[in-house]
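Undergrad: Structure, please.
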Amino acid sequence: MDLFSVLQTYRDILIVIAATLSILAYIAYTNWDAVSLWWKGFKYHNFLFSKLRSLAKNPDTAGRWFHSETVVCQDYGELYSQIHKDGDYYESSKKYLSIVGESGRKPLGTLLMLGLFAVLVLEAWGFSYTMAGFIDLSASENTRVTMTWIVAIAFAVILAFLTHMMGHELYRNGILGRIRNNWQVDDTESRPRTLDDIDFDYEIDNFTDENGPKYKQRLNRLDVNSPRKKHTFTIGALVAIIAIGIIITFVRVKTLEVAQTQDAMCQPSSATSNAALTSLDDLYSSTPPPPLESQKVSAEAVGKGESEICQATKEGSWATFGMLAILFIVLQAFATWVSFKFGFVGKHSKSAWKNTHKFNTKNQYEAAMDAKSKRISQRAQKTLGDLQSRMAKVLIDSTMNSSVSDLLKKASDRTFLRYVEQESEQSLSSRNRQTQTMLEREREHSDIISKSTSQVTADEFKAVSSNSRIEQPTDEEIESQILTETKEQSLSDEELEKQILAEAQAKKQETPEEQRARVLEKLKAEGKL
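TA: From the prediction side, this is the model:
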């Protein structure tokens, strides 16, 4: 029995199984947090391969905790940290969506995606049925139907993927275009030199770049490698859609030609040959046949009617092919529009949307998160308590280590929430140490830069001072120059001259203009001018 026979025989059963699995997958996807929590409990508490059974036999310690206890706490703590968020995280999620520009967007829902895929499958089934006849000319009708479904699903998957990627690419290119336009009209002195320098991945609650331009903040949070537009999927999808449309129309035309070739009415000589044939009744009838002219007129009328029927069939088929081609293009455009209007391009926009779309206020979010985190902590504490009870029964008589015995006696002090608190304190201290180390490195770097700058400035000042002493004229030269210009002589005041010279000696450096003005004042005071 070949594959097609098996699929045809068990087709109804396979359809029911596929539909059931699809429904279960959808339910699990929409309630993934509850499913994850149930699966963790199933791993630890099932009676066949319970994980608690193996963990209870491990006496290894990690500080003030058993290694087995930390395994349980870490396993539940991963899910607890994802749920246990405060109201500030809700506000950060809304701000994140606002920066990316996706506050009003929604993801492509599962029901919408399945509905669109079903429409694509039905649309592809029509031309796949036509193509199936050429895949295997000797195939039966059941085999042809089975091949039609396989080809239709394959076409639907390819077209759904290409149109989705094209719509997403067009949406992303639109955002990148707005970012580049804002960058170009920004102040040339304060804007970034280039947009190619994309910063590291900013988490939802990380706004350390809030002092930068808005378009740069948006670019830092996009799921792109570079700010350049790409048209790979757009070109590929258009080429595929045009190629598929042309090929399908060609196959339909050839199918029409085959049908008309097999129809005797549409053969040019069929009317004449049919008119020339006579029945046995006509041969043995005593009634004389009609005149040849009447037979010729009748044959021409029949041939004309049959040719008009074939021509109308051909023209109607061409009109149908054109309408199907238009429908095919419109459906692909609709699939592209859906992908353009739904979905996110921000790295964490979908997570931020999940944190905000069900809650109108910050208090609603906090209440919901508290309820979920409380349920997780209760499940985790129950699992941890079961583990501690098992370890007390297994290790109390087999261990000779006093530290293990002390930990077994103080099991009530080690709770899941206590473990989460310790992890939070360690994480906070680690971040503080990293921040302090970074600040110290920046301070050391700043000190090195300032010292080198001070050294260079001192050396330049010395060089300038020495050059100025070499090139700058003396007081006597300027004094004689002024006296020569005025051509006037007068008596000197020796005491005033000594005082002015003492002030000149006290000055370390002065410009040539200041020196000339000082000597001029001295000469006026001496009465020489």
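
Undergrad: alpha carbons only for contacts and neighbour counts from here, please
TA: Noted.

Undergrad: Need the three-state assignment for E102.
TA: Here E102 is recorded as coil under DSSP: H, G, I helix; E, B strand; the rest coil.

Undergrad: Run a quick neighbour tally on S424.
TA: Close neighbours of S424, defined as other Cα atoms under 10 Å, add up to 12.

Undergrad: again with H84
TA: Number of residues near H84 (other Cα under 10 Å) recorded here: 19.

Undergrad: out of everything not next to it in sequence, what's closest to it?
TA: Excluding the flanking residues, the one nearest H84 by Cα to Cα, 6 or more residues apart in numbering is S373, at 5.4 Å.

Undergrad: Check M391 too.
TA: Leaving aside its chain neighbours, M391 sits nearest to A56 (4.7 Å; criterion: Cα to Cα, 6+ apart).

Undergrad: Surely that neighbour is in contact with I396?
TA: No. Using Cα atoms under 8 Å, A56 is not in contact with I396; the gap is 11.3 Å.

Undergrad: Of those two, which one has the most company?
TA: Between A56 and I396, A56 has the larger neighbour count (other Cα under 10 Å), namely 21 against 15.

Undergrad: All the strands of the stretch 351-500 of the chain, in order from the start?
TA: For the stretch 351-500 of the chain, strands defined by DSSP state E, counting those that start in this stretch do not occur.

Undergrad: check contacts around the residue nearest to M391.
TA: 68, 387-388, 390-391, 394 (Cα atoms under 8 Å, 6 or more residues apart in numbering).

Undergrad: Distance of it relative to W65?
TA: Here A56 is placed at a distance of 13 Å from W65 (Cα to Cα, to the nearest Å).

Undergrad: likewise D33?
TA: 28 Å.

Undergrad: Could you do I478 as well?
TA: I478 is 90 Å from W65, by Cα to Cα.

Undergrad: now swap in A25 and tell me
TA: From A25 to W65 the distance is 38 Å (Cα to Cα).

Undergrad: one more, for comparison:
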Amino acid sequence: MIEFLEDFLVTQRLLISIILLSLITAVIIMKYWDRVKFWWTCTWYSFPVIGKISKLSKDITSVDEKGWFSSETTLCSDFHRYYDRFDKDPEHYDRCKSYLSKADELGRKPFPLIMWIVVFALVILEALGFAYVLAGFTIPGASESLQQYGAFGIALIISIILVGFTHWTGHEVYKNSILKKIRTYYSNDRREDKKNLEPDSKVKLENNNIDDEEKNYSQLLNRVSTNATVTPTWIVSIVTAIFVVVIAIGATYVRGQVLEKQLTEEKSMTQTNVYEQSLPTSLIQTQENADTKAFDEAQDSDRKGGWATFIVLAVLFVFIQLLGILFGFKWGFVGKESQIAFEDSSDFRTKQDFINYFKREKDNIVKIAEQKLKLLQQKMYQKGTMISTSAKEMEMLKTKDYRTFKEYVKNEARENLNFHNDIEKTKEQVYVKSEIKKDEPKVEIVKSSTILCKNCNSNLDENSNFCTSCGTEVKKETLACKNCNATLDENSNFCNSCGEKVVLKDLIPTCPECKTTYAIDIQYCSKDGKKLELV
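TA: Below you'll find the model as predicted:
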């Protein structure tokens, strides 16, 4: 295997260098993705001829309702996305710390950059080991160089899949430990009126304090994605375990077959008679038997040593995968917004450091955005002087000083504030209407022991069907206004005296014995077994 690795490293030096550089570049881009995006936005805007400023400067006719050119709004909107990322108030630092504390992840860290390098190094080593095993079986009949390329490619794919699954498994194990902790806290809560294990979807990083009065298991559950039963799942772990075992056994088996092939080839090469034909036959036979026995013993030792080595390599392979699972368990977050909370608060010792950092970042973005906006406005003005434009558009091109990126930020802040105020007003109006509806007088059906004739106002027995004085048909039930107690016609929609709206009272299943009320679909009382009546 050492000779294979040496030969592979020498002949495939360029390929290995490209792969390593690609992996390192990918890790760096992942680490600083936001800064890479901002750099690309600035670069793309500044590109000559095909850049975005060159394209936007051609549109000097589109004006929005705020009195800004659409090109200016587009530029400011693109840079405002990055500005908004750093537009944090001082209390945001406290919210981040509190969020991590409630998610039980305060002090936890994301996967370190140095560990990504270690993981990728392990990937390459695993790929080289698999390539040696698979070299003779990947592309039968191909040249040795092509077989090495194919073996390394397949081995690299297997290694990357293993890294992904082991890391995902570690994350799953850590998440299951959090769910187990929630269950333990919940079972230790002995209150009879404790709530069910249901997450509050309204809990976010920005309104982190709305569950301050809740129990620790509720706070933890509100910040972790889980299934409906709040129980651990082991699907990824099982799939990973099966995959690792299959690869370990398969690699060991292939290594064993390669060893047996080599031993067979060695034995076939020793079948020729190396002794003089003039020697006595008995002496030649004795010598050959001795040589065969020695050769078989040597091959047997090689076979046992080889298989022992392969088993050790398989165990080592399994432990490397366990190391990957440990990495996934030790680093990373399961909280819905824990990663954001960590990024916004981890690099600062105090709140003042937090304030100073975000102010610097905002000022830097404002400076760059103002430069790009001024360049765009200059190009638009030059374009306007070269072609015929309306007087209004020309006046806007000249009076551009008030249209700055800072002014755009202020306008966006005002719009967001007005939007949230409108939402709050709508919620308040709905709440007030519901309260008014609860308190408004209602007219309900009232049963009376005596019946009043509507035609002649004579008092009649409650069992009477017709008036004994005038012969008018008697109505068994009358409507009485709850506000003024006026008697109303059964078809009345409004009270004739006070004008209140008539609302028929809903009949509720009620026990005639203990007067306990129940839901509409219940038929018998749970206390005394009496059949319920609609009252």
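
Undergrad: Mind checking the TM-score on these two?
TA: Remark: TM-score between the superposed chains equals 0.75 [TM-score structural alignment, normalised by the length of structure 1]; 439 aligned residues with a Cα RMSD of 3.1 Å.

Undergrad: What residue in structure 2 is paired with the residue nearest to H84 of structure 1?
TA: The alignment partner of S373 of structure 1 in structure 2, by TM-score structural alignment, is K362.

Undergrad: who's in contact with its match?
TA: Contacts of K362 of structure 2 by Cα under 8 Å, 6+ apart are 83, 86-87.

Undergrad: Next: T404 of structure 2.
TA: Counting by Cα under 8 Å, 6+ apart, T404 of structure 2 touches 370, 373.

Undergrad: what's the answer for G236 of structure 1, then?
TA: L162.

Undergrad: In which helix or strand does it reside?
TA: helix 232-262 (DSSP states H and E).

Undergrad: By how much does that helix deviate from structure 2 on average?
TA: On superposition with structure 2, the mean distance recorded for helix 232-262 of structure 1 (mean Cα distance after the TM-score superposition for structure 1) is 1.4 Å.

Undergrad: That helix corresponds to what range in structure 2?
TA: Using TM-score structural alignment, helix 232-262 of structure 1 pairs with 235-265 in structure 2.

Undergrad: Could you list the buried residues of the matching stretch?
TA: Neighbour-count burial for stretch 235-265 of structure 2 flags 236-237, 240-241, 244, 247-248, 251-253, 255-256, 258-260, 263 (criterion: 16 or more other Cα atoms under 10 Å).

Undergrad: How are the strands of structure 2 distributed by residue range?
TA: Using DSSP state E, the strands of structure 2 run over residues 443-446, 451-452, 459-460, 478-481, 487-488, 509-510, 533-534.

Undergrad: Map D413 of structure 1 onto structure 2.
TA: In structure 2, D413 of structure 1 lands on Y402 (TM-score structural alignment).

Undergrad: ok, Q267 of structure 1 - contacts?
TA: Counting by Cα under 8 Å, 6+ apart, Q267 of structure 1 touches 260-261.

Undergrad: and the gap between it and V258 of structure 1?
TA: 12 Å.

Undergrad: count of neighbours near the nearest residue to G150 of structure 2 once chain neighbours are set aside?
TA: What sits nearest to G150 of structure 2 in space, not counting adjacent residues and going by Cα to Cα, 6+ apart, is T138, at 6.4 Å. Using other Cα under 10 Å, T138 of structure 2 is surrounded by 18 other residues.

Undergrad: residue in structure 1 matching T138 of structure 2?
TA: T138 of structure 2 maps onto I135 in structure 1, by TM-score structural alignment.

Undergrad: gap between its match and V251 of structure 1?
TA: Taking Cα to Cα as the criterion, I135 of structure 1 is separated from V251 of structure 1 by 12 Å.

Undergrad: Please apply the same query to D281 of structure 1.
TA: The gap separating D281 of structure 1 from V251 of structure 1 is 45 Å, by Cα to Cα.

Undergrad: same thing with D12 of structure 1?
TA: D12 of structure 1 is 30 Å from V251 of structure 1, by Cα to Cα.

Undergrad: What of A237 of structure 1?
TA: 21 Å.

Undergrad: Same question for A312 of structure 1.
TA: A312 of structure 1 sits 20 Å away from V251 of structure 1, going by Cα to Cα.

Undergrad: I'd guessed F120 of structure 2 sits against L23; true?
TA: Yes. F120 of structure 2 lies in contact with L23 (Cα under 8 Å); the separation is 7.3 Å.

Undergrad: TSV for the contacts of A56 of structure 1, including neighbour count and distance to N355 of structure 1?
TA: Listed next are those as TSV, based on neighbours: other Cα atoms under 10 Å; distance: Cα to Cα, whole Å:
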residue	neighbour count	distance to N355 of structure 1
S68	23	33
L387	22	33
Q388	24	35
R390	17	38
M391	23	39
V394	16	44
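
Undergrad: Now that we have those, can you turn them into TSV and tack on distance to Y96 of structure 1?
TA: Converted to TSV, those look like this (distance: Cα to Cα, whole Å):
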residue	distance to Y96 of structure 1
S68	39
L387	41
Q388	43
R390	46
M391	46
V394	51
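
Undergrad: Return the member of those residues nearest to W337 of structure 1.
TA: S68 (52.2 Å; Cα to Cα).

Undergrad: got the residue ranges for the helices in the stretch 251-400 of structure 1?
TA: With DSSP state H, counting those that start in this stretch, the ranges of helices along the stretch 251-400 of structure 1 come out as 270-276, 280-283, 292-341, 349-356, 362-395.

Undergrad: closest one to F155 of structure 1 among the ones you listed?
TA: Taking these one by one with Cα to Cα, helix 292-341 is closest: 12.0 Å.

Undergrad: How far off centre is that closest one?
TA: Chain-centre distance of helix 292-341 of structure 1: 46 Å, with Cα atoms, centre = their mean, to the nearest Å.
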